[in-house]
Structure formats: structure tokens, C-alpha cells
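> Have a look at this fold, sequence not included:
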């Protein structure tokens, strides 16, 4: 068909005996925003590189622009119509060149005529709001700005097809949403076709159509609505006391059961809302069920359900049932006016918060907000410029060595020795923390049980799937049985099954063992798991409350969240913003709008030719994060323009 731009038939790619992609069929139409959804190792990058003509394949056929890609010559014939943005922040850019120099370099590389390149550069820098930073070196840009610059350089030669490999991985939620809005505007305005991969399941709803991939195979293909129908069921979210007893009952009946702070969230397959409510309330008979809501499943729920809820060692075994530890008032972490300056730059300024023993505390913020710096001060890695803090009962300034012996720390950059085996990593950390031979043997078995690593004892850490690797790193951080645990973006790059298993372990460590945890994350769905949150902006704590309290504050100030379905959703963003609706974002064939005036929203939509009325939907932590940070950025920009 003429409208098919990419067609894969029985496509397969192998690396030295390892099957990266296995007999995949896929078709991408012109003008589509098409998604490849799946965790690391799903085969996304291999397929995208083959479509771009930079990687050969061993099985099936692949056609792009009607050209069969079966040789270097055929791949060369279509390269001028393709733009490829590889995985990794700024991987296709040059750090020492400025924003403008990077764009000019790519224009020359692509042989774009000078006048045409200059005009297109100005247009793209305006759309991405990078024009004010044209003289800034790339290496000094934030993660989100690097990705927007990468997109500009990918588009400078006006390709018809752009291939973006996980463009938002490692980017904070505000920059992610901004990136998607820009991409939707470009596709709507310039008729581009985009093939985009992501490991963030919450981004899947932004695509026109997509394929869900797992271990090189396609699980499903279609629109978000079509894929949601492939695993029918209902989500039940309830608040029950005692929580641990309720979890044990519900998880025995339904494998997709997870703690969300004080709540429990579970997927009841093949059940309509009324039937799901009845099944759950019957099972909870005799317990104190204080609240129960039935919701529609999200795409991540469907993805996990397609894998059977638990699969292939990704999910951790349940920990042995223990008596729950009462959540005490004892402070495990206390920060008082913490500040850290590097010359004239204030990385953290006057930060205060408290974490109680047995509490899961989330520290949120955009890239550069100061989260990692705050953790490094509390753990004794960095000395503070001012302020004080206590961790695990010790003063952070005077008892650095004592604090390090009492805490566990999973850093964002380094947690394991990848060239050592599972057992060798555990024994090394046990030795570092001074465990004797008997204690070392006991903790080794505990970690293997906790992390589901039996059968992998002699595997190198580098060879483990990401989910198992992170659980091994968690085990190493817990080898000396600390009462306080610091986790800096612990699930980055982990698939949904692995993330859920990881958080199940954290929940049980918190509720059963009374371990206090401070967690940073860019997955806003994970913020729902926390008992309490602090939001950092420009080095300061600007909000400190539970997830539910933060949601209620935004609803009270900014209004209800509505979903608007429209065929031309992306094209409606600009007119809605002109009409005064500032909190609007495209999601594939829908828009999300945060507003207190739904009547006016409906009227404006009717004037724009939209037939479907706006539908209220539950607000998520991503909406809260974006609304709060966008508001603060606007205030900062306004105060800067006045000064």
C-alpha cells in the first residue's frame, strides 16, 4: 500500500547466536507517530538501526519508502530522507560546540544549502525554545535541552522519516512532556513520520499506534485503545488496615498486586467494575476497608498481564511472612537547612525534611534540582556548606564513618562490579562492611532468596537482566542489615515487571523490617509508592506532603484533569493555549487539560469542531510534578525579566 512507509516481514536480527529480534512483522504508515514499547533487551534499538540502514539483518525482509533494504547500496538510496537520533543524552552531539555550531555542523554534513539551513535553523530553534541558548556549549545544557538540540540536528535536513531511540530516557518529567509536545507539533505541522522507542510505559498513550516488544518478540500491535482491549479487566485501588494482611490475601488471588504508599492497587482480569468490586470486598471480609475505587487499566497493566503477571525470573519471590513492624515516630533521616555551594553556584539551598523509621520517602525534582547532591551530603560523601543533619542516629558532620556503617546506598552511577559474579559481589560487599564468615554466609543466602537469584550465583553481574542486576545491587546495599537505605534512581532502565518486583521488595522491607528509605526517581508512577514526598526545585524543597495531599493541592488550585479525544489532537494545542488553557498536553489521539472551567473548555472545543465532550480523569503524579515545576519556572522567568 502507498501509505505504508516501513514494512517488516518476519524480520530477525542475531548477534553471535543471541536472538535480538525474532520474526517480527510491523507496518508504519505515513504521518504516524509510531511507538516501539519495551524494556532494555526487547530489540527496539536493533530494529530501529536496521530501518535507518545502518545495521544489517539475517532474517525476513525490511522495506522503507518502498525500497527493500538488502544491501548497502539500497540503504544509501534512502538515507537522505531519514533522520536518526541514537539512544543516550546528547550522543549525536559535540560537547565543546555551542548549540548553534552543532546545528550548523549537521546542516553542512547533510549538504543543506546555506540559505535553506539558516531559515530552518531559526524555525527549529524557535519551536524548541533553544534560540536564547544558541551560544551555550552543548555540554552545559540540561538533559532535556540536549535532547531538544539532538532533535533539531536530526531535523535540519528536513527528513521525511525520523527515528528516535529512547529520546526521553533519563530526562525529567517536565522536559519529557515538553519534548513530546514539540514532537507532536512538528509531526502535525510538517507531515513527518516518526518511529520512536521508549521504556516508559506511561508514554505509550502518546502514540497513534505502537508495538509492545519483549525479549525480541512482538506481544501486541495497534492503537492504545486496541491494545487495552487485549487484556480486559479492572483496576481496584483500596486502603485497608492492616495493609500487610490485605496484601497477602489479595496477592494470593491476583499476581498483579502492589502497594502504593498506604493503598493497594491490583488488576482483576476479565472482570467488569461491579464484579471486580464484589470479588475484592469478599476477599477482604473481616479487615478494615476504608476506601475502595475501581479504575480503568493503564497500558502498563496490560503489558504485565500479557506476560502473565510474573514471568521469567523478572518478579521476585515473596519474602517470608513476618510480623509487621509498627511505624514509629523515630527519625531515621533529618535534614536542617542543608546547603551546598560550588563557587557561586548554589546546588542545594536551605533544604529541610524528615524521614521516619519504616517510611518510604520520595525526593523528586527535575534534572539539576539538587536531589543527588542532597543525598551525597546526608551520606557523608560531600561536606555541606551550611546546615546540619542526622542519619541513623548520628550527626552527619561528626560521624561520617559511623553513618556509612549504618546505611545502605544504591548510587545512580555505580553499585556493582560488573566483571564479578553474583556471589563475588555479595562477598566483596560483606567484606567491606566487616561481616565475619558466619554472618557472610547467612546474608548471602538471604540476598539470593530476597532477589530471586538462585540459579544465577555464578553469572557475571554484567550478564544479568537489568531487573535482576538492580535487585543484586539492592542486596549488596543491604548486606550489613542497615536501618536506613538511600536509593538514587534505582529502577532506571528496568522493565515494568522488574520495577514492580523491586518495589514489592522495598514495601516489605519497609513494613516488615522497619527500614527507612529515601528514593529518587524519574518514573512518576513510582512516586505513588511513597508514603511521603518532597519536591525540589532549583536546590530548594518547594512541596512536602503525601502523594494524595499533593494531588489535592493541585486540584484545588488548578482544577480537574480532563481528557479530550480528537483526530487532530496535536493541532488543537496551540489554539487551546491561546484561549487561556495553559496546562494542555497531547497524548496520541487525545489531549489532557487541567482546568477549573470545564464549561468554557467544552465551548472552546465545540468552536474548534471537536465533537467529543471532555471527560474527567484521575490526576496522576506526573500531572502534579509538571504543573508545580512549570508554575515555578514561569515565576522564576517572570522575576528574572523584572530584575
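Perfect, thanks for sending it. Predicted, not measured: the structure shown is a model, and the values here were computed from it.

> C-alpha only now, for contacts and for neighbours.
Fine.

> how about residue 84, what does it touch?
Residue 84 makes contacts with 52, 154, 162-164, as judged by C-alpha atoms under 8 Å, 6 or more residues apart in numbering.

> A strand includes it, no?
Yes - assessed with DSSP: H, G, I helix; E, B strand; the rest coil, residue 84 lies in a strand.

> Helices - which of the contacts of residue 84 land there?
Among the contacts of residue 84, the ones falling in helices (DSSP state H) are residue 154.

> of the contacts of residue 84, closest to residue 454?
Residue 454 has its nearest neighbour among the contacts of residue 84 in residue 164, at 37.3 Å by C-alpha to C-alpha.

> How many residues are close by residue 111?
By the measure other C-alpha atoms under 10 Å, the count of residues near residue 111 is 12.

> Going by distance to residue 527, which of the contacts of residue 84 wins?
Taking C-alpha to C-alpha as the measure, residue 527 lies nearest residue 164 of the contacts of residue 84, at 26.8 Å.

> now for the contacts of residue 84, which pair is the farthest apart?
Spatial extent of the contacts of residue 84 (C-alpha to C-alpha) is set by the pair 52 and 154 at 12.4 Å.

> shared neighbours of those two, anything?
What both residue 52 and residue 154 touch, as defined by C-alpha under 8 Å, 6+ apart, is the set 83-84.

> which one of these two has more residues nearby?
Remark: of residue 52 and residue 154, residue 154 carries more neighbours, 24 against 21, as counted by other C-alpha under 10 Å.

> From residue 120, how far out is that one?
12 Å (C-alpha to C-alpha, to the nearest Å).

> swap in residue 242?
Applying C-alpha to C-alpha, the value for residue 242 to residue 120 is 61 Å.

> what does residue 426 give?
Distance of residue 426 to residue 120, given as C-alpha to C-alpha: 54 Å.

> Neighbour count: those two, which is higher?
residue 426 (28 against 19).

> ok so the more buried one is a helix residue?
Yes - under three-state DSSP, residue 426 falls within a helix.

> tell me what the helix or strand hosting residue 534 is packed against?
Here residue 534 sits within strand 532-537, counting by DSSP states H and E. The criterion is 3 or more C-alpha pairs under 8 Å, 6 or more residues apart in numbering; DSSP states H and E, and the helices and strands that strand 532-537 contacts are strand 360-365, strand 540-545.

> here comes the other one, which I'd like you to weigh against the first:
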């Protein structure tokens, strides 16, 4: 068997000018890239960018229309040529557990895939036990796949993909729909297994923040590659600075946002913070540019930060004139007749809400309050109980114990009142794709009993709010995902509800569409005083919330603003630092051996929480001093850091109750 250092293995995938069309729809448009042996190569972009088509072409399950593709040096230009390399490839398709069988147990699934690969009994047994141990699935051997959490399904899918030790593994959005703790564990396991076996990986993801976990990446949009290279090198392609600050007077936030959005095309509001991308790397100049737009508005805690990859992605789209007008936030307009709902009182109250299914307690004495006009985030891992709470609050599901009130109505007795006063947007797109935009709006107006005059007025409002006026007669199926979601939001708002429930509202939406969507939510909250309760798997979106309740195992384990949660984690676990070094996986093991517990691998970098920075930084330098040049930089805590810290700590307490070791 050849090793990763053999000349023929230096380039595992060589794609030159690949193109693919589905009728008039262009999926790949002249895609060119090379994947080197031993690296994790990432394809990053929204749904419809062309990632899956490229992965399927490389895996040999989709023929490209034009261009040249070589895998392991073999020209792949026919079905027969594809068959010559398939035994060296492992493919994990998009979707939780899509390559698995729900009624089979964990072990039965692995046995089935091992049988397909015709492995010897001894070879298969050794690999199976090693993979089960690496993924911590040993004690779940007999559990049916359909009863696993999302993260466990993906780990089992990875085991089945790697059981024959392929030299190239292809993973299509393996962490979509998986909570942050499971995401981090998945990437850690993958990096370790690939390094041990010398396997190359080609991975796609819609999460921009996962770029740091890859050796090299390609940013994809509309079938084309916008940029390729190491994540750090891509960041400098659209040079700029982020200016972040909080209005000293919260009542001036809307005015400040309006002024800044008129001057800067990349501006977003994250809870109480306003965040602006400026096209200059001069930090003082960037700060001055923003403050000059707000001569009569004071900003507190004003900082100048390095742009994230998502900021760079959007800036690149602007530079290449690829920003569709309908995704720009300046087309989004709300009514100007002032707040519909008063600022006083509570819009949502949950008091000791509980729900059991047989002997299983899905929700355990959950309590929280949401004031009118607030954006409230309900976060938690898969199976934490978030959806059950929403179903009880909307009257879809009755509670076993406890009380709840929504928009002034009791959830137990006020079913009709609640339905009239709330809007609900489910995770699954709930509109009719074969109806036009206007037909969908009229359908929802009829469901809520609007008069003809009310329907006409609200239809105009929705078309302006969602930037859909040019698309009124277009079939909904033809719209980009971002516009579909804004149409679904408009239909949920057609009867002007007091409270809006959103379940994973931006899943699959590109970064531009996601920002435009959240701009609408911010203005609904601030200008019309609509209360919004949202669940999301994008931890960056949690930053948009005014307040957050974090659920774990059916309970609320944290209830505060994002800023307060970050301060709490800093007090408990320390400040966040990022370590750059030559061999991050080896350095990670050295730090763990030296007693650093809150440490995680991020591609070629390491993130670590330090309770005593001065002492701990000296210790890190001493531990890693012999490994080559290192640099250590402070970083801001993200909501993902907060989520992972809290949930990981609770999981450890569950494994070792009272501090006892198992």
C-alpha cells in the first residue's frame, strides 16, 4: 500500500473546470481545486452553492458535464473509471443518519457495512472495536439507530464510512442539525482518526465558523469558487475591520442602526451590540468612520475587531458584484404607524412546566419569562426539550404539570385566543411550493379570517418587508431559500400577532439571506414591539437575542443575556486564548497531559480557557516551548464557547455525580 508521501498520492483530487447543469440550473460552473494527501479540505457555502454536486462527482455517483477530474491519479471520465477508485473512497451523505438503517442497532449497522466491504473477520473485529472506542459508542451497541441523538447518529455514520479504512473520505455537511457540543466532538474524533490512518478528507459545511477546522478551504457561491486557500489567507482577500459597540442609551439603537446601514453595506445588530464592517484595516480610521456617523449618539464598549470569515465571504460577494438586490437589507421596510403592542407586561410566562411521555420526562419544571418586545432565544442540544416547550406554549401539546401564559392567555384553557395572537414558523418550510408568492399570502390571509381590505393592506406590507414585490407572481419553488424563509415569516405575521415563535428559521439560508432575515426580526422587535421566541443551531445567531434560556436534559440550566452568560463563564473557567503552533494535534495532547482541561482543537489552532492568564500563559510556553514557534492571542468568548462549557460541565457531572469517579 502506498503512503501519503508517495508522489502519486500528493494530489488525491484534481478537478479542473468541472461543470454540471440540471436543466437550466447550473450546479457547478468551472470548478477547479486540488486536494492534497492527508489534509482536511473544506467546501464552505450555503445550500445551492454546488457543494453536494462536486462531492458526488468526486465520489463517482454523479457524472459531470464538462471539465477534467482525476482521483488518485486516475482520470474519471466514465462509470467504469469511477468503479476503479470507489473501493478507496468512503462517502457519508448529507442528513442525519442518511447512510444508516433506523431499525438496526449500532452494532448491526457497523456489521452490515463491514460485510459490504468484504473485510476478514479478524480485520473487521479489530477495526470495529477501535472505532467504537474512539467515538464512545461502545455502551450503545444494542441501541437502535433511530433512538440515537443527532450527534450519535453522525458518529455512527462516520464509523460505517471509515470501517474499510478508505484513503479518501467524503463528508457532505456532517454537522448540520447537530448541537455545538456534538459538533466539536465530531471534528475532534475525525481529525484524530484521519491523522492516525493517514486518510484524506473532503468535507462540505454551511457553517462559516467551521473553516478554522480545515487545512484549506474553498468558498463556494452559485456554483463557482470565490476563493481558495488556508483560512487565514482567505481572511485577507477582503481586508477590513469590525467596529462593535453598544448604545449608551438603548432607546437610540434603532436610530443608530438606520444611520449606519445607510453608510455601511455590512451592518448587523446582535442583541444590544451594533457590529459594522468597514473597508479599512486601519483600526483608528475604522473607529472614526463609525463614530462620525453617530455624532449625537454615544457608544459604550466600542471595540475594533478582526473580521470573521462570514464577514469576508459577504465582502467578497460585494467586491464581485454578486449580491442580489433582494437580499440586501435596505429593501426591507416595516410599517411606519408605530408600535402595535405596548411595552409593558410579559408576553410569555412559563412556570414549572413539565411534560412526560410514559416514564420519560422530556421537560422538567421549566420556568422563564419574556417581556413584550424582546427577542428570546431557547437553546439546547438535540433532545434537550426545546420543541416540547414550544408545543406546550402554543397549545399544540398539553403540559403534565405547571402553568403557562402566552399573550395574556392561559395555555391550558386559551387555545383559540393563543392561536389568534401568535405566529408560528416551523423548522420545515410550511408553504406551498407550487403556488405563487401572492397565492401563498392570500391562502394564509383566508386561514386567519382577514377581510379583503385587510388582506390587501397586509399583502403590501409583506411584499415590502420581505423584498418580494418583484416576485409576486413567481412560483415559491423558484425563490432562493432566504426569500422563501422571509415569505414564510410574512405569512406567519399576516394577522399581526403579538408573539412570534420561530423554530430553526434560517436553516439552509445563505449568510446574506440570514442577515437580512435577522434585520427584519430586529426591527419587528424594536419598531412594532413584537415578542419573538426563537430556537437555532447557529450559535452566532444566539448573539442576536436579548435574553437566552439554555436547556439541558429537559431543564433550564442558564437564563441570562448573552453578555451576562459570557461574563459568568469567564468567572468560572477563565479568559479565552488562541494558540497558533506547527503541530496543533500534538500540542493539544501535551496541554491535556499538563492538566489543561478546557482546551479544544480548531483546525491548525487551539482554543483554551485560562483561569489565571499570567501564570497559565507561562506554563503553556514552558510546555510547548520545544515544539517550535508559537503565538498566543486573546479572543472574545462566543456563544458557542459558552454553550459548550456549560453543557460539557453538566455532562461530566452526570457521568460522575457528586464528584465520584466511575
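Sure thing, it's come through. Please read all numbers here as calculations on a predicted model, not as lab measurements.

> Structure 1: which residue goes with residue 160 of structure 2?
Aligned against structure 1 by TM-score structural alignment, residue 160 of structure 2 finds its counterpart in residue 153.

> How about the residue nearest to the spatial centre of structure 2: what's its closest non-neighbour residue?
Central residue of structure 2 (C-alpha atoms, centre = their mean): residue 538, 3.4 Å from the mean position. What sits nearest to residue 538 of structure 2 in space, not counting adjacent residues and going by C-alpha to C-alpha, 6 or more residues apart in numbering, is residue 207, at 7.9 Å.

> residue contacts, residue 617 of structure 1?
Residues near residue 617 of structure 1 by C-alpha under 8 Å, 6+ apart: 560-563.

> Against residue 236 of structure 1, how distant is it?
15 Å.

> Please apply the same query to residue 136 of structure 1.
From residue 136 of structure 1 over to residue 236 of structure 1 (counting by C-alpha to C-alpha), the distance is 49 Å.

> Please say which of the two ends up with more neighbours.
Taking neighbours as other C-alpha under 10 Å, residue 136 of structure 1 and residue 236 compare with residue 236 leading, 21 against 16.

> quick one, helices of the stretch 151-300 of structure 2?
With helices called from DSSP state H, counting those that start in this stretch, the stretch 151-300 of structure 2 shows them at 180-197, 231-235, 253-263, 283-292.

> how close does the third one sit to structure 1?
Compared with structure 1 after fitting, helix 253-263 of structure 2 has a mean deviation of 0.8 Å; criterion: mean C-alpha distance after the TM-score superposition for structure 1.

> distance between the ends of stretch 403-411 of structure 1?
One end of stretch 403-411 of structure 1 to the other measures 16 Å (C-alpha to C-alpha).

> residue range for that stretch in structure 2?
So stretch 403-411 of structure 1 sits over residues 418-426 in structure 2, by TM-score structural alignment.

> Can you point out the buried residues in that stretch?
Neighbour counts over stretch 418-426 of structure 2 (16 or more other C-alpha atoms under 10 Å) mark 418-419, 421-425 as buried.

> just stretch 42-54 of structure 1 next, same as before
Buried residues in stretch 42-54 of structure 1 (16+ other C-alpha under 10 Å): 42-53.

> So which of these is the closest to residue 297 of structure 1?
residue 42 (22.8 Å).

> The stretch 501-650 of structure 2: strands as residue ranges?
531-535, 547-552, 555-560, 575-580, 599-602, 605-610, 631-635 (DSSP state E, counting those that start in this stretch).

> brain fart, the stretch 351-500 of structure 1
Using DSSP E, counting those that start in this stretch, strands in the stretch 351-500 of structure 1 cover 360-365, 386-391, 394-395, 407-410, 484-488.

> Now which residue in structure 2 aligns to residue 185 of structure 1?
Aligning on TM-score structural alignment places residue 185 of structure 1 opposite residue 192 in structure 2.

> Its match: what's it in contact with?
Contacts of residue 192 of structure 2 (C-alpha under 8 Å, 6+ apart): residue 585.

> For residue 42 of structure 2, see how far away it is.
In this view, residue 192 of structure 2 and residue 42 of structure 2 are 17 Å apart by C-alpha to C-alpha.

> now residue 60 of structure 2
Distance, residue 60 of structure 2 to residue 42 of structure 2, by C-alpha to C-alpha: 19 Å.

> quick one, the longest helix seen in structure 1 and strand 590-595 angle?
The longest helix of structure 1 (DSSP H) is helix 621-642. On the basis of axes from the mean of the first three to the mean of the last three C-alpha atoms, to 10 degrees, helix 621-642 of structure 1 is oriented at 60 degrees to strand 590-595.

> contacting residues around helix 621-642 of structure 1?
Under C-alpha under 8 Å, 6+ apart, the answer for helix 621-642 of structure 1 is 173-174, 524-525, 527-528, 537, 547, 550-551, 554, 583.

> quick one: which of the helices of the stretch 151-300 of structure 2 is nearest residue 516 of structure 2?
The nearest among the helices of the stretch 151-300 of structure 2, by C-alpha to C-alpha, is helix 253-263 at 11.7 Å.

> what angle separates the longest helix of structure 1 from strand 540-545?
Using the same axes, to 10 degrees, the inter-axis angle of helix 621-642 of structure 1 relative to strand 540-545 is 150 degrees.
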